[in-house]
Every structure is written in C-alpha cells, then in structure tokens.
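[1] sequence first, then the predicted structure:
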Amino acid sequence: MNAPGTARQSPDFRLMIGDEPFDPIDVPVPDEGLAPAKKATIVQFTALLTEPDVARVKAAYGLVLDRFIPNLAFLERLDDGTVGRLRADFLVRSCTALDPALKLAPWIPATGTPLRLITTMFDDADAGTVRSALDAAGARDVQLIDDRPAGSHLFAEFALDDRAALPRIAAIDDVVWAEPEPDAVDFNVEAAQTIQSGGVGVHGGTIWDQGLHGEGQVIGIIEKDGTIDLNHCFFADEPNVPGPGHRKVLSLTRKNDTKVNEHAMFVAGIAAGDDRANPGTHPHRGGAFAAKLVVRTRDNHLLKMLGDAKAAGATIHNNSWGLADITSYDKTARDADEFSFRNEDHVVVGAGAGFHEADNTPPGIAKNVLCVAAAKAFPFEMSDGDGLPGPTSPDKRRKPEIMAVGGGISSALVNPASPSAPYCLTGGPQVFAADATSWAAPNAAAAAALVRQYFTEGWYPTGRKRPDRRLLPTGALIRAVLLNSTVDMTGRPGYPSLTEGWGLIRLDRTLFFDGAHRRVDVHDVRHSAGLEIGQRRTHEIVVSSITEQLKITLVWTDVPPAETLHTLPARNLLRLEAEDPGGIAYVGNDIDIPTGLSRPVGSGPPGPPDLRNNVHMVIVDHPPVGKWKITVEGSVVFGQQGYALVTSGALK
C-alpha cells in the first residue's frame, strides 16, 4: 500500500533506442500487418515477466527473449500471424516492427568512403543468404565470422563504397545492427609496491613479502599492433619456444607483419616480466613476476581473442588499448561482457583513455571490464597522472572505476640492435609518454593475479597458506577485492569521483594475512546459485572495533550484452543494504561525495538508486561494534544472477 499523500509511479514504457526514446504505442500499425516472412519485431510487455510467464510465452509463440530492450521489451523475428496472436495476449502491451534506420549505429561516420562496417545477424540467419544479400546491397570484400558455436553471433565485415547503400544494408532482414569497423589506439602515458601496500623501497612491505608473486597464474596480453621480443631477459627461456614448457610465454600469436615494439614490451614487462638469470630480484620486474604470459596482437573480434587466450591458460586479460573515435557500447564492449559472463573465473582489464584522447572507449567501458586510470608514482601517487574522467557516454556509468600507478615506471625496452642472444635492456618509456593508462592497466592485471593466487592457494580466511582451503574465485570476486582495497586519492576532491572512480588499489587493506588488523569476509556466489528476481539473501558479519573503516563491496558480472540497439547496457540489477547493530541502515552507492561515506537511511534526502553500475559500496567510518546484517536483493533479474560480496574492516 502506498503511504498517505503518495502515488504509485507509472512504469516507463519508452523504448531506449534511437536518438530519442519513444513509446511504441505511438507507432502506427500498418493496416496490412507485417509481411508473411519473419521480420524484426519489438515485443513489449506490461510488466516484468515471471519465470512461469517466460515459459508460457516461449512455448505459445516461439519467442527467444534473448535480446532485451529497455523498457520491458525484446527484439524477436516474427511473422504476421504470430504478431496478431501476441497482440491479443494480456501480458503484451505492443508489437512494433523495427524501423530499419534504428539498426544503424549513431557513430557511423557522416562523411568519407569507403566505409568499413561490421554487422550483427540474427542467430537463425543463413550465412549464404547473408552473403548474397550483402553483395546485392553493394557490399564488397565480405568476410563472415561465425561465433555462434562460441555462444555469440554471426557477424559480417565488409566495405561500402556508396553511403547511399546504408539503408539497403539496414533493410536486410537478417541484419540486427551495423556499426563501423574500429581502429585501435594505444593508451600511453616502484609501482607494484605502491598498489600492494603504499610503501616503497626495501622496508616498504609488500604482498610479495607474504610469498605471493604470481605463481600458478597466467595473464593474457592483447596488444594493438605489436609483440614482444623473446630474446629479452624478462621473457627468454631455453629452449626459447613459446608453449607449456616455456618458463614465461605459453603462447605468442601475431600477424605476419607484426613487429616487436616498445608498447608491447613495456606492458608485458609491467605485468609479469622477470629476469631469467636472476629470478625475483630485478628492480624493474613485473607486479606478478612469477606469472606466465599469453601474448597476441588484436583483431576486431575480442570474443575469439579472449577465448583463444583462455584456451592457452590465461584467466586475467589485459587490454592497454581502446578504439579510436568510438565512445559508445559497441561490439567490442559486448564481446568483453559476453566473455566475462560465460567465463565466470576470468577477469578482463581495460585501460581508460589517456588525456590525449576524446573520451573513454571500449573495451574499458564494458560493464564487466575493470576500467583503470593512472596515478602518479610514489610519493605523488595520490594525484592522477593520466586518464580521462567519466562517466560513459551516453549511459552515465562509472568508468574509469579504479586507479593503479601508471607513472615513474621502468620496464622492458626494445634493443635497437636486435641481437639474437638474450639481452636485458630496461628503463623508462623511450617512445611513449611517461605517465599512461597503458602502464596502469597491466599493474592492475598483476594485482588481479596476486588476488587470484591468494584464493587458489588457500590463504582465505585464516591469513595463512592452507592447501585444504583452496578456492577458485570468480572474476567478480577478484574485481570486488581490488575495488574494496581502494583508497581515496587525496589529490582529487570528492569520493568516488569521475576521475579516480573508487580510488587507488591498496591490496593489503583487503587481503588479510595472519596478524593484520583488518580482516576480510567474502561470499562468492556463482550464476548457477545466484539470485532470482525479488530474492533476498542476508549475510552477517561481526565488527570488533570502531578503529577500522568498514567497507562493503558488491560486484556482479552482468548478463551477456544488452541488445545492440539501445544505449543502456545494464540489465540485471542488484541492491545492497547494510544494517548496523542499532538498526541504522545504509544502501549501496548512496554516498556523500564530499566525505566519501555512506549516508544513513533517513538522515536526509536519499540519493537516487543506482540503476546503471554493477559495483555498489557501503563505506562507514567508526562502525558500531556488534552484528551487522548485509542484504543483497535481486531487484531486476533475468534468470539467475551471481555476485561477489567483500567486506573488510575490524572483523571477528
């Protein structure tokens, strides 16, 4: 029942596609109905579907319900008979033919030819029919990429010499979406110690000191257009052939014309470089120097590249590059999100855009990717060194969301003499900028590898290595630990902020080791055991002292990519609430920006609920001692949604 003097808010039935949201009820229905052939049709329902509703409409009408469009709608392929029956169903608000113009990405360049395009097809499309239709519409150099066996879609890459042919491409029944083929750009600008414990030098104290160096971990490196030199001491072995027996490089994939370059060398060295002759002692070794690497140069199909890296053993994936002039949620972002959702144990890291770019771009802006900006080197690490502020455009999500050191770094350099024997040249960047998000991202990837090792070796929950306690963490848990470990960057006002996100990584604030003041409590829930719509789960913790800040972080890897047609990628929505021993409640992401602390419910006007981000936090200084209740609720969930919940502080 509504409270006195209040009214129930009407649902928003506008479709969030195209330049302006519109109500499908206002779209005229042709008298003749749809053609007998199956056409792209938007089916909008009167409310969220329950599981029995989903089962019924799938069985009755052959709906797939896999291409969600906010609000309350799905894109389907239907004939006119099915459309007529659907319009009579009490759950259906409207059935609207998709305007072909809405299939064209708004960021297709307005001028210039030839256009290089990528189109996404309906999953029941026939490859031969697609090729013939594209040829007839004026496409040339058509290349089909069928990622359906990997759980993705059928794509077509091609050139278009006549811009007037764009409507003909959009009118092809099999086409769902057309967007420009992207070009990539590199994001360039004693770091490992700074993000491990905040100290540097011999007495700095690091996670390394506990015995975590990346052993047993594999980091995938995808580079824009370069590769690494296996002759460098950071990557060399004997025999020096990449593969399972190589001490550092499990796989090295590159195009025929790909050359060794400094960007690739520097990034790989930051992540896991280690001197073969003197392991674990080189002053410029990587943040996870005992980890192994899978290295490749990029193409336009990130889903396949990530899948190949997985097949070679990688679970952490670094991308120190972005797409030129593409700032929307495109195919690359969808690939990253789809891979992350379907491979729960993996973490994808993306560099935020550098100061010289126009805006943050894919893959960093994907909802399940950890987007990293660069902090300066110690002792100025509380100031940002490189990275454009968010939020994402146009959906206003928080990206970048975390900071790692991206300045004052020395790593592997290319030897101009190109010797055949191993060499060991290191130093600061010679070609690229000294401060760069490109350097921050592999530092974050290395930190992710250390977090993964912490759980796989059984350090949780005792703070001592216990093989019988081994846990295979989800990517959501690794991201949640990294985000929970962050500290507010004092050189940037407000917390969280559009520039720093949730702040600078400081691993020892969350990774608990025996004898430390701060402890950690984690709940890692996989999709198969995840929340359904309206379901709530309560987890309890006990705070033992008011001296340590209490930080609660909820992260979930959202459902595979939202439909290409609209610009609101968020799909499943979870709600975080924490209640202290006295009954005072806090809601995730309702934070007083000047102080960086959560607002107690009822202490003033609440902030709007966060319906966009899949990272939610509650942060409380001087938390009351006693039992706290932490509740996670499935506010809007399609199927089941897993999550990771990480709490750190003075816990019993």
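    Cool, got the structure.
[2] for the rest of this, base every contact and every neighbour count on C-alpha atoms.
    Will do.
[3] where does the residue nearest to D66 when sequence neighbours are not counted sit: helix, strand or coil?
    The shortest distance from D66 to any non-neighbouring residue, by Cα to Cα, 6 or more residues apart in numbering, is to F74 (7.2 Å). Under the three-state scheme (DSSP: H, G, I helix; E, B strand; the rest coil), F74 adopts strand.
[4] F74 is in contact with R67, isn't it?
    Yes. F74 is in contact with R67 according to Cα atoms under 8 Å; the separation is 5.4 Å.
[5] those two: which is more packed in?
    For F74 versus R67, neighbours defined as other Cα atoms under 10 Å are more numerous around F74 (20 against 17).
[6] if I pick that one, what's in contact with it?
    I42, V43, Q44, L65, D66, R67, F68 (Cα atoms under 8 Å, 6 or more residues apart in numbering).
[7] another structure for you, compare them:
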Amino acid sequence: MCISIGSCWRATALQKAHAIVLLLSLYAAPGELGESTVGRRRLSAAEWGSLISTGWSETHVREALISRISAADRTSPSTLVNRVHRALAQETADLEGQLTSSSARWLYLIGSHTNSTGRVLELVGRSAHHLSAPGPGDVHWFMAYLSGKDAEVLKRDEAVEHVQAVPQTLKIEPSHLGAKLLALQEYSPSSEPDSLLEQPETLKVVLVEGAVASLEEAQSWAGAWEDALRGAAVARDFSCTPEGDLACSDGVLVSCSAEDTDAVVCGPVLASRLESAVSWLAARPESLAVEIKKAFKPLNKWAKQVVQSTGGASTPIFSSGLLGQGEVIGLADTGIEMNHCFFLDEDRPTPFNQIDPLHRKVVQYITFDDNTDGGAGGHGTHVAGTLAGNTFVGLHPYAGMAPGAKIAFFDMGYGSASTLAAPVSLRQNLFPFAFKAGARVHSNSWGSSFEGYGSDARDVDDYMYKNPDFLTVFAAGNDGDNGTFTISSPGNAKNCLTVGASLNELAALQQQNPGLGFGQQLDQGTVAPFSSRGPTTDGRIKPDLVAPGMPIFSAYGQPGVTAASDCQMDAQQGTSVATPVVAGLAALVRQYFREGYYPSGSPDPASSLGPSAALVKAVLIHSCVAMTQYLDPSSNLRQLGTPPDPIQGFGRPVLETVLAFAATPTAAQPIATYVRNGGADGSVLTRGQAHTYIVTVRSSKKALRATMVWTDPAAAPNSLFPMIHDLDLNIVDPNGTTWFANGRSSPDTSNNVEQITIQAPSVGNYSLVIAGASVAVGPQPYALVVTGDFAPVGPPVLGTASTRNRANAQLDNGASALRIGESSALLVLIVTLWTALFFTDYNAES
C-alpha cells in the first residue's frame, strides 16, 4: 500500500514489457479466466479484470506488443503470469494486514448471492457502489466503505460470499489517466516533443458513498489534501514556478476544492509529478476512483416537419394543439442572449438564480459561471431557440420544437471560452436546479471524448434512477469521422436518451449553402458524417436515435443589439443542435399523456397520467423510422440495414407514428396503442418474475411493434458491465415462433432498451412476455409501448421466468456488424491490470 508520495511507480521498462506479454498470453487462453471465484480467498488479477473497466481494445494491445517489447526479452508467459499475480496479491495482503480488526475505513469489494443481496445491502447501508449484473456463480458484486472490523464481521456472515479490500492501483481510471501515466513513463525527450510535459492536469477524486456527511466536511478534506500536496517535503513536485513548466509560469500552486460531497478536485498537477499525485490520492481511504477532470465542450423550420410527419411536409402534432404548453425543459449550455425575440419578456426581468413561473419563456436562469452567451452567435442561444424558442406573437417559422414550453436554464459558459465549466457533480449541482423549477426533461448539447463508464455517466444514471420521471437527453458527439466507439460522455450513460445527427430537409442545406448543388440522393434518411458512433465500450447500443442536425436554423444572439431588432436566425450543425430537437419532442410526448390524450386520442383530464422518463424514452424510440444511408468520413454514401445499429441507433423519431389523435387522424398514426408506465400501474418485476400480455392482432396491414425500456440503477465508475439489471422482451406468435428483441436470435443481455417489430403480422393471439431475468436491487419498474392493429389489451398475467447471470451473457450489438465476444471483453478489462501494474510497488523475482 503506497502511503507516502513517491513510494510507488517503480516498474521498469522490462516489467512493462512483461505486462504486455502477459495480456496476450491471457487473451490466448481465455478459458483459464472464465471461472469466477467466490469464498474467502483473494481474487486473482484475472478475476479483478472481470469487474474493472478500461476502454482499450485488442488492437491497442497488439500494437503495443509490436512497438514496445524487446526481442531480447525471453521471459516465459507463465513467469509473467506469476509475477503479476504476486504483485497484486502482495499489495492486497499488505493492505488487509493493516486493516484487519481496525476501525479505519477502506473501500471493499463484496460479493453476495443474488438472493441475499437485499440483506447485505442493509448491512452496508447507503455506501454501496454496484459493479454489474450478477456474474458467474450468481454472485452480485458491489463496493462499500467499511471499517476493517466491519469487514471481518461481514466475512463471517452466511449471506456474504466474498469480502476483499480494493487495491489502490485499481482505483485509477485507465483509459485516459492510466494511458497518460504510461505515456509519461515511456517519454523520451530526445525522440518526442515536449507537449506531453506542457500539459498539467486537474484530477477528480470521486468519493465513496457515505464517506462524507456534509459539504463542509468535504471542503475540510480538500484543504487537508491541498496542504499535503503542497507540503515542504514535496513542494518541488507540485509547485508551478517561473522556471518550471511554461503552462504554469504564473507561479500557481496546486489547489484542492470541493463543491459537493461527490468529489474533490485537485490541480494543476505538473505532468512530471502526475504519478506521485495519483498514487497519493488513490491511497486516500475515501477515494472511489481517480480520473482526469473532463473538459466538456459544446458539441427550426424544416426539422419540425421531419420529426412530426412521415412525409416530412407537415406538423400534425402542432396541428392537434400540442406545442409544449405547461412543460418546463431544463437546459445547460453556454448562455442565452435574453434580448433575442425568442426569449425576451418585456414585462418581467430575467429570473437570475430564482424561479419565476410567470416569465414568458425562461423561468429560471442559474448563473453558475456568468449570465451572458459570450460573443455573437452563441451556442446556448441557438440550442435554446431550437428547444423552445418563439416570439410574442404567432408561431415563428423558425420556432423551436416545443414553442409553448418554458426553459429552466443553467449557464455553464464563461465569456467566449471554448470549454464549459460544468459542476463537478452533475447529480448534486446541475439537475436538481431544473427539477426544482418543474423541468422533467433536460437537454444537454455537450460532452467529452471519454470512452468508458465514468463518474459523469454514473451521475446521470443515478439521478434518473432516483427521480424516475426525469429524462436527460444528451448529444452523442461529433467524432463520427473517427469511427466506432466514439460516443461522448455522459451520453454513454445507460438511462439517458443519446442523440446522433441526421440530415435535415434538402431545403435547409440549400439555404445554408445557396448556389451549391445537392444531389437528390442526400435526404432526411441520411445520417450525418460527423455523428458519433457506438457501441459503448461494454457493447450497448448508442446512439439511441438520430434527429436533424445538419443543419438547423435557430436563434442568433447579438450582444448589444437592441431588443426591437434582435431577431436574427442562423444555421449551425452537429449533434448539439440535434439534441434539443429530441428534447423538445420529449416535452410534446409528456404533454400528450399529461393532458389525457391516451388512450382515446382526445384530451381527457380523467385519463391524465404523469409519464415516467422510461415511458417518454420508449415512445420516442418506438416512433423511429429506419434511416437508409450514412455519409462516411470520405463523403461516400453507405447503405444502412435494419435498425438498431451503432450508426443510427433505432432510427429517426416521427411522432405521428405513435401519437394518435381522434380529431385530426393521419394515415401514419397507429390504429391501436397500449402503454405501461412503471410503478404507476404496477409494471414492476423482481428476479424470476414475468409479465405476459395477450395481444390479439386483427389485421396484418399494420406492423406489430413493442418497445420496452427501464431505468437501471447506477453502476460504480469504471465498471466493465454497468448494466445492473436485465429484463427480457420476447413475443411468441400464433405459430409458436419466439421473436427476440433488437434483431437477435436470443435474449438481449446488454441493453435497457428492447424492441421487436413484426411486419405484416398474422391475425391471431400473440404472447408478449417481459421477464425479470436478473434483478438484484429491489423491484425494477419498466415502461412498455405497443402499436399495431389489435384488440384492447388487458392487464398482464404474473408468472415465473428463468433467471440468468452475466456468465451466460453474450455481448452482441444486434443487427450491427460490430460484435464484441466475451473473450475480447475480458481482454478489455485485463488491460486495466496492465495499466495498474505500472503503478504497483513491487520487486518480484521469477
């Protein structure tokens, strides 16, 4: 256990090469790693590698092998395996030796049989961090902050299968921070530029649940940590001096701060001392994970028609009277130019840091950084206009997707800076402001290129799980040119709705580029070339869907221009501008249910229901139509298959395919619709339970489609498989054929969105089954949407279902050509140990 600064990080270049060989030797024999161990002995390095995540791929490891291993190194793979096992075992043994029967607390890994998880969670209280769905042996794994004495008590409890202190080396986020530490260790000034050393980092230390009782206590810790890092013994390590790094030439010292009880932030840390700082911070008992603090970046006349009607030429939802009235939508971005005609209220001032429900458009404006949108053409003003912008009089041609809705705004921009100063904890210091103002949809056109499941994705999932009617909508990112696995964080969270970008109507492209010819092959069925692609590193389908984002015309802010003349529009493109399109649609869906349009198609206060976030998400995904093609990075058109896939997700939403109106029916609207709304109507399952719905199809003229969504509990940062629960959707047709979700030939074990579409279904009875294959943390609510031509559907019949754990699961990206096998996923995790090995203090002999 590394307690003092600088006591770790002694791995030699040869040992680094050993680690790479070890990875490939383990990958070559994945069967050796397939057996999980429970009981009282310590986990092996390979077993740790089945729980802790990294974003690195097999390709990276093989490239590392070629570039870094000396031909003169003839150490046998078996010797290397022994070395890494002994290294990790020694660190764990030293750690547990210090903690045994101690009142000092530390982070422990706990494994319990699924049937006993509830009782074990009662023992450890609110400090549990779930790692994944139950794995081999039907063991559910989570981490908790315990004293050594409590850990010894747990070891003797019959409900507990395994208890072990977490080595500090495994607290280090591997794909960004670990990769930089490795690069620094291999840095050669004679052959590489100095840019690596010119980049100090700000570190985010994620705190374990239950470690901090108050903000004051977190701030006290931050002060103590700052003093330690600045201490006389290490002043040279952490001071930024004029003769030191150019990036710190102003003499700024490292500082630590806490703005919430979720994390402590320390920086700037010079690259030359990053290893020592990370080691010391990971050794803090209160730390759950150490990562680089991410810098988030900001990532409609025709669009309204494209996402409301199948022909893209009308707005049937608006025509039926739904404009978002009565809805508040949360938005976090660079700022809003409040003089613009889309937001101005001549009778009421802007409600800075307060709530004014009577303001015409913006009911709340939190000045987290400032209260402006920087220079002309601000990002926040544009996306706010797309979301809900409108003028005083009439419906403006470029009005937003929900022009009758209001906005609760959170300003994360500072002047015209290119990055956003977001709160450290999204779940504590971002979403609650909008929620208090009445928002139940939150639009976020920003993110960072972080591949794994980190603390920000955890925050999104946790807030949504604890506030089940709150839907967050995130941009997928604009890194599609870099290929697959490019979904931004926190858009890679499980529960949010992640939005890619498609082409708008051809008329929008022509207005943006007058005089430039566009072939008819470019249409609204085309995915934009920049739109980031999935899947996530654990194999989940992202983006969830795509929406017009190339281009979108919306509000153009002009600071200093008088309100009377500030009504200019301009075009922007990106997943940033596609995201408020979908968030605005979400507000329309909420209004549809809140005003009681379901099930009759006419507003009825007696039928009003408050839709869960899962139901709103399910409706939007259910409404999707397939995209036909995408532009690759070379601007070549490529055909797309049947969704879902990692380019289009489930397709592009078209609301008239799912929202029916009795007074203004369209040919595309469903003949029959059936929905379930989670806990509000008893749509909840425990492990081993199943709900069966009998759907009697009356005609084959309408496809039978079912979409099921649930909001999953949050997983711990860096979990390899962050899905905690697993529900399954399947349909048995009148011929006895079983249809599985997402185009698969067996149950989907990777996603919390599952959809089945049966084109031209035979007339007869269909058994639609939702099964609780794996539910570890209390009953799991779900939402269900079914459309087609069928007789009224009754309540579900409760039955039993076969259970499953992660050992049986196959990571599979459905209809996509991208498939991640179990052995490859295992390799992904073992790279964590490769990174961690470099940060372990050992001197092993073969």
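    That came in fine, so what should we check first? The structure displayed is predicted, hence computed values, not measured ones.
[8] TM value for the aligned chains?
    Here the TM-score for the pair of chains, by TM-score structural alignment, normalised by the length of the first structure, is 0.86; 605 aligned residues with a Cα RMSD of 2.8 Å.
[9] ok, the contacts of F74 of the first structure in the second structure: which stay?
    Retained in the second structure (both residues aligned by TM-score structural alignment, their matches' Cα atoms under 8 Å) from the contacts of F74 of the first structure: V43, Q44, D66, R67, F68.
[10] quick one: the strands in the stretch 451-600 of the first structure, in order.
    519-525, 536-543, 550-555, 573-579, 585-592, 597-600 (DSSP state E, counting those that start in this stretch).
[11] hmm, back to that, buried among the contacts of F74 of the first structure? Make that a PyMOL selection.
    If you want just the buried ones from those in PyMOL, going by 16 or more other Cα atoms under 10 Å, the selection is:
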select buried, resi 42+43+44+67+68
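[12] which one of the kept ones among the contacts of F74 of the first structure is nearest to R397 of the first structure?
    Nearest to R397 of the first structure out of those is F68 (Cα to Cα; 18.7 Å).
[13] quick one: the closest one and L75 touch, right?
    Yes. With contacts counted by Cα under 8 Å, F68 of the first structure reaches L75, the gap being 6.6 Å.
[14] just checking, what's the longest strand in the first structure?
    Secondary structure of the first structure per DSSP state E: the longest strand is strand 626-636.
[15] name the helices or strands packed onto it?
    strand 536-543, strand 573-579 (3 or more Cα pairs under 8 Å, 6 or more residues apart in numbering; DSSP states H and E).
[16] deepest of those, which one?
    strand 573-579 (a mean of 23; mean count of other Cα atoms under 10 Å).
[17] what range in the second structure matches stretch 285-297 of the first structure?
    Alignment of stretch 285-297 of the first structure against the second structure: residues 399-411, by TM-score structural alignment.
[18] first-to-last residue distance for the matching stretch?
    For stretch 399-411 of the second structure, the first and last residues are 22 Å from each other (Cα to Cα, to the nearest Å).
[19] and that stretch, how far out from the chain's middle?
    Centre-to-centre, stretch 399-411 of the second structure and its host chain are 23 Å apart (Cα atoms, centre = their mean, to the nearest Å).
[20] any chance of the helices and strands packed on strand 626-636 of the first structure in JSON lines, plus distance to T194 of the first structure?
    Shown next, in JSON lines, are these (distance: least, Cα to Cα, whole Å):
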{"stretch": "strand 536-543", "distance to T194 of the first structure": "28"}
{"stretch": "strand 573-579", "distance to T194 of the first structure": "30"}
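[21] biggest separation within the kept ones among the contacts of F74 of the first structure, which pair?
    Longest span within those, Cα to Cα: Q44 and D66, 13.3 Å.
[22] thinking again about what came up before, what does the residue nearest to D66 of the first structure align to in the second structure?
    F74 of the first structure maps onto F142 in the second structure, by TM-score structural alignment.
[23] from P722 of the second structure, how far off is its match?
    F142 of the second structure is 11 Å from P722 of the second structure, by Cα to Cα.
[24] and Q164 of the second structure, by the same measure?
    The value you get for Q164 of the second structure to P722 of the second structure, if Cα to Cα is used, is 20 Å.
[25] which of the two has more neighbours?
    Using other Cα under 10 Å as the criterion, Q164 of the second structure and P722 rank with P722 on top: 29 against 22.
[26] ok, the more buried one - contacts?
    With Cα under 8 Å, 6+ apart, P722 of the second structure has these contacts: L131, S132, A133, Y453, D538, A714, A715, A716.
[27] let's check: the centremost residue of the second structure is which one?
    In the second structure, the residue lying closest to the centroid (Cα atoms, centre = their mean) is A493, at 1.5 Å.
[28] corresponding residue for that one in the first structure?
    Under TM-score structural alignment, A493 of the second structure pairs with A366 in the first structure.
[29] what's the helix or strand for that match?
    Using DSSP states H and E, A366 of the first structure is not contained in any helix or strand.
[30] contacts only, for it.
    Y329, A333, R334, A336, D337.
[31] any idea how far T332 of the first structure is from it?
    8 Å.
[32] and for those two, which residues touch both?
    Common neighbours of A366 of the first structure and T332 (Cα under 8 Å, 6+ apart) do not exist.
[33] tell me where the first structure has helices.
    For the first structure, applying DSSP state H gives helices covering 51-61, 80-87, 127-137, 166-170, 191-196, 262-272, 302-311, 331-342, 437-456, 475-484.
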